[in-house]
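Visitor: any chance you can model this:
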Amino acid sequence: MPVKTGLRGDGHRRGGLPIAAARPTIKGSATGPPTEPAMKIFQCQACDQPVTFEATACESCERRLGYVCDRHEVSALEPVGTSAQPNLAGSPVFHAYAHPGRRYRFCANAAHGACNWLVPDDQPEVFCVTCRHNRVVPDLTIPWNLTRWRQIETAKHRLFYSLLRLELPLATRAQYTDGLAFDFLVDPSETYIGGPPVMTGHINGLITMNIAEADDVERERRRMLFGEHYRTLLGHFRHEIGHYFWYLLVLNGPNLERFRALFGDESADYASALQAHYANGAPANWEDSFVSTYATSHPWEDFAETFAHYLHIVDTVETASTFELHLRPRLRRGSSEPVVIDFDPYKTADLDRLIEAWLPLTYAINSLSRSMGQSALYPFTLTPAVIAKLAFVHELIYAVRSDVPVQGGDETGLDILKAVITGLRQKVAAPTV
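Guide: As a prediction, this is how the structure comes out:
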């Protein structure tokens, strides 16, 4: 199968993925409903030592650790024999403290040090729910490729944590022709083969990434070249997955006209729009309506940038909630009541609550970052128009989760109107300091 090296943007093919069929079936098991997730603070169940999302062994009791995605937990493990799957005979199987009712084995990519996710041993899949979306990976016999790919997988697994927590529909290419797939490619300039450069982008469910983005020096060079405030592997994934969900939920759903009312007409020639953007830059006063300069280039990019920022917000607020942060900036005319971030943003249908937590949180983290001599961690402003776009993304996600269609036809729907009112009340997002 030929490899599509990708363009920023989407194909125009219709005939969408059946959402119900694609919804991941990992919310529970035959043994009962899942426990509440530990969010971003994970602990070894054997000794209570805090551990990271990517951890493979507990630093205290030295037990092996793995991520149980049907419990959203990093779990301590105990070996209990070998796999019952005929094609995996001899593969170690573990009892997971986070889910005693099932036996698990590691994803095949654990052998490369690129994955710590577990696969239930009653399933025949070799790869975990994240890695089975990979279509092309670089030649792993080359050490530099392996190093870069591991960093890419770390970011991709964090992306999938959010997608699974949000219960968004996912399907592989084995399940559906235009299912979600990833090609991680080496740029020809780094080989003796030659050819056109690898462009990071999305087309019809296929996300292509140039693995050079995993090199900190190269990524920073590109950030400076394009005049960006922010460029990370996780940011790339969150942006490109936004293109995928536009293709899945907007193009093939009932909300295309509402999208156009907020973001613009996506039928405008994409290549010409990008060419004009790179030649002329963002329009004057772009900050009033867009979250970034790149969002001004085309409605597809505006949606993808907005989707990425929605994931930034939800995931960061979740982290803050695990510390139960109380925020009350000492302003002369500030509120006497602190903002308490003690809720699970992945289960919060009220966008107001997310935004009201996010604004003082970004003010605080930007101030802390400046105190360390670093640039603002979140150098973006959320105006009323941007919050309205975030509300559109929020409604799309919750419509999929609840199987209730978004109330369409009017871009000033209740949630969007509430978002605009919130934005007007707050004026703008937290200062970037």
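
Visitor: from now on I want contacts and neighbour counts done on CA atoms only, so please keep to that.
Guide: Noted.

Visitor: residue with max distance from the center of the protein?
Guide: With distances taken from the mean C-alpha point of the chain and given as C-alpha atoms, centre = their mean, the most distant residue is Arg332, at 37.3 Å.

Visitor: name the element that residue belongs to?
Guide: Assigned by DSSP states H and E, Arg332 falls within no helix or strand.

Visitor: okay, now Thr124: neighbour count?
Guide: No Thr there; residue 124 is Pro. Using other C-alpha atoms under 10 Å, Pro124 has 14 neighbouring residues.

Visitor: here is the second sequence; please produce its structure so I can put it next to the first one:
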Amino acid sequence: MKLFQCSNCNNTLAFENNICVSCEHFLGYSSYYNQMVPLPPTHSRWKVPSLGEEEYIYCSNNSLGTCNWLIPSNEPSGFCLACSLNRTIPDLGKPENVQKWKSIEFAKHRLVYQLLRLRLPIVSKTVDPENGLCFDFLSREDMDKASNGIKTGHANGVITILISEADAVVREQVKQEMEERYRTLLGHFRHEVGHYFWDRLVWPDQNNLQGFRNIFGDETISYTESLQTYYNEGPKQNWQGSYISKYASSHPWEDWAETWSHYLHLMDALETANSFGLSLNPRLNGSHKLTLDANFDPYLENDFNKILDSGIPLLYAMNSMNRSMGEEDPYPFIISDPVKTKLEFIHNLLKRD
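Guide: Reported below is the predicted structural model:
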């Protein structure tokens, strides 16, 4: 993600900040202009010259501490683009749900930021019931009470996520049970939204669909049976040579969603590196493969080779820095040649659309 700065005092800001800790101005994010702006705390409606002529207010969820996005004061829904995607939120009368939902919202807002940077269409199901997107954030109790076979994951534009995913302890337990090397809230969002955009970008276009099948495989094979085989017998043998993760080997749809999420990981990491002006020049003989100059915006770059050639040294450096702190690798994956081809397919698809 890009770095944000308070234009009132030049303090560096985090994407989720509501108040500048230096000058104590309120902070509001404009998704349309991709700007974080300082706001006088003595007002509740603002006109900001850099955001055009409209008058702005906070999204309604700002009062709950989960959103700092601005909306035009005449927006009838009262919600920003990211919050308008919520169909179900947990019972906030239960204190244990409040912090979990806040963590979920922070991750979802980062997801929406990135989808906007990729110029992907984001439409709520309240606007387009057939093709839109929405989120159901449910407690385990909600799931148990449901009588309609609700499951976590994606179905017809509805992404259902258990709020327990926001509990680091529970998430680590699931990670161990599923034998996963990586599991984060943001990664979970990226994976599930990948399924949604397969429906929007691949399935309706015969050329895209054929290209997908040539690279990822035939998605018409039974999804249910494929997952059952995966859970009963484990991943395909030598999966590392063709897939980004074990789970990606279960079915072409999951291969797509896993690869999609890794493409988003790569792009976000590179945008962050660009914002920080990172460069790498390892003090090693013949270390040209690990050099990096992140002097470009990945979202504006057409050449996927440049993205990958910059991303791999960056990810290697990230892993090395974490190990120096005694932490696990933030990116414990190997990008094989077949995975590179899959990532490039997604990149070219997004650039074409």
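
Visitor: just to revisit the earlier point, the residue farthest from the centre of structure 1 -> structure 2?
Guide: Using TM-score structural alignment as the criterion, the counterpart of Arg332 of structure 1 in structure 2 is Asn285.

Visitor: next one: that match from Phe26 of structure 2, what distance?
Guide: Applying C-alpha to C-alpha, to the nearest Å, the value for Asn285 of structure 2 to Phe26 of structure 2 is 50 Å.

Visitor: same deal with Leu118 of structure 2?
Guide: Summarising the geometry, the distance separating Leu118 of structure 2 from Phe26 of structure 2, computed by C-alpha to C-alpha, is 28 Å.

Visitor: these two: which has the busier surroundings?
Guide: In terms of neighbours (other C-alpha under 10 Å), Phe26 is the more surrounded of Leu118 of structure 2 and Phe26; the figures are 20 against 17.

Visitor: I'd say that one and Thr42 touch.
Guide: No: under the contact definition of C-alpha atoms under 8 Å, Phe26 of structure 2 does not touch Thr42, with a separation of 9.3 Å.

Visitor: list the contacts for Glu324 of structure 1?
Guide: Contacts here follow C-alpha atoms under 8 Å, 6 or more residues apart in numbering; on that basis Glu324 of structure 1 touches 340-342.

Visitor: list only buried entries from those.
Guide: Of all the contacts of Glu324 of structure 1 considered here, the ones buried according to neighbour count by 16 or more other C-alpha atoms under 10 Å are 341-342.

Visitor: what residue in structure 1 is paired with Ser261 of structure 2?
Guide: Counting by TM-score structural alignment, Ser261 of structure 2 corresponds to Ala308 in structure 1.

Visitor: which helix or strand contains its match?
Guide: Using DSSP H and E, the element containing Ala308 of structure 1 is helix 299-322.

Visitor: mean distance between the helix or strand that comes right after that helix and structure 2 after superposition?
Guide: Read in the C-terminal direction, the helix or strand following helix 299-322 of structure 1 is strand 325-327, with elements assigned using DSSP H and E. Between strand 325-327 of structure 1 and its aligned partner residues in structure 2, the average distance after superposition works out to 1.1 Å, using mean C-alpha distance after the TM-score superposition for structure 1.

Visitor: how about the secondary structure of Met36 of structure 2?
Guide: Under the three-state scheme (DSSP: H, G, I helix; E, B strand; the rest coil), the conformation of Met36 of structure 2 reads as strand.

Visitor: which one in structure 1 is aligned with it?
Guide: With the correspondence set by TM-score structural alignment, Met36 of structure 2 lines up against Val74 in structure 1.

Visitor: what about Asn86 of structure 2, how many residues close to it?
Guide: 21.

Visitor: ok now do it, which residues does it touch?
Guide: Asn86 of structure 2 makes contacts with 134-136, as judged by C-alpha under 8 Å, 6+ apart.

Visitor: please tell me how far Trp198 of structure 2 sits from Glu344 of structure 2.
Guide: Distance of Trp198 of structure 2 to Glu344 of structure 2, given as C-alpha to C-alpha: 15 Å.

Visitor: Ser30 of structure 2 too?
Guide: Plainly put, Ser30 of structure 2 is 30 Å away from Glu344 of structure 2 if you go by C-alpha to C-alpha.

Visitor: likewise Asn68 of structure 2?
Guide: 34 Å.

Visitor: which one of these two is surrounded by more residues?
Guide: Asn68 (26 against 18).

Visitor: aligned to that one, what sits in structure 1?
Guide: That one, Asn68 of structure 2, aligns with Asn116 by TM-score structural alignment.

Visitor: next: Arg183 of structure 2.
Guide: The criterion is TM-score structural alignment: under it, Arg183 of structure 2 has Arg231 as its aligned partner in structure 1.

Visitor: how about that match, nearest residue that isn't a chain neighbour?
Guide: If you skip the residues right next to it in sequence, Arg231 of structure 1 has Arg223 as its closest partner in space, 6.0 Å away by C-alpha to C-alpha, 6 or more residues apart in numbering.

Visitor: pull up the aligned stretch in structure 2 for stretch 368-385 of structure 1.
Guide: Correspondence between stretch 368-385 of structure 1 and structure 2 is established over residues 321-338, with TM-score structural alignment as the criterion.

Visitor: gap between that stretch and the chain center?
Guide: Mean-position distance between stretch 321-338 of structure 2 and its chain equals 19 Å (C-alpha atoms, centre = their mean, to the nearest Å).

Visitor: please report how far the match of Arg332 of structure 1 lies from Cys20 of structure 2.
Guide: Using C-alpha to C-alpha, we find Asn285 of structure 2 at a distance of 45 Å from Cys20 of structure 2.

Visitor: also Leu51 of structure 2?
Guide: For Leu51 of structure 2, the distance to Cys20 of structure 2 under the criterion C-alpha to C-alpha works out to 19 Å.

Visitor: wait, Phe42 of structure 1 sits on Arg71?
Guide: No: applying C-alpha under 8 Å, one finds Phe42 of structure 1 not in contact with Arg71, separated by 11.9 Å.
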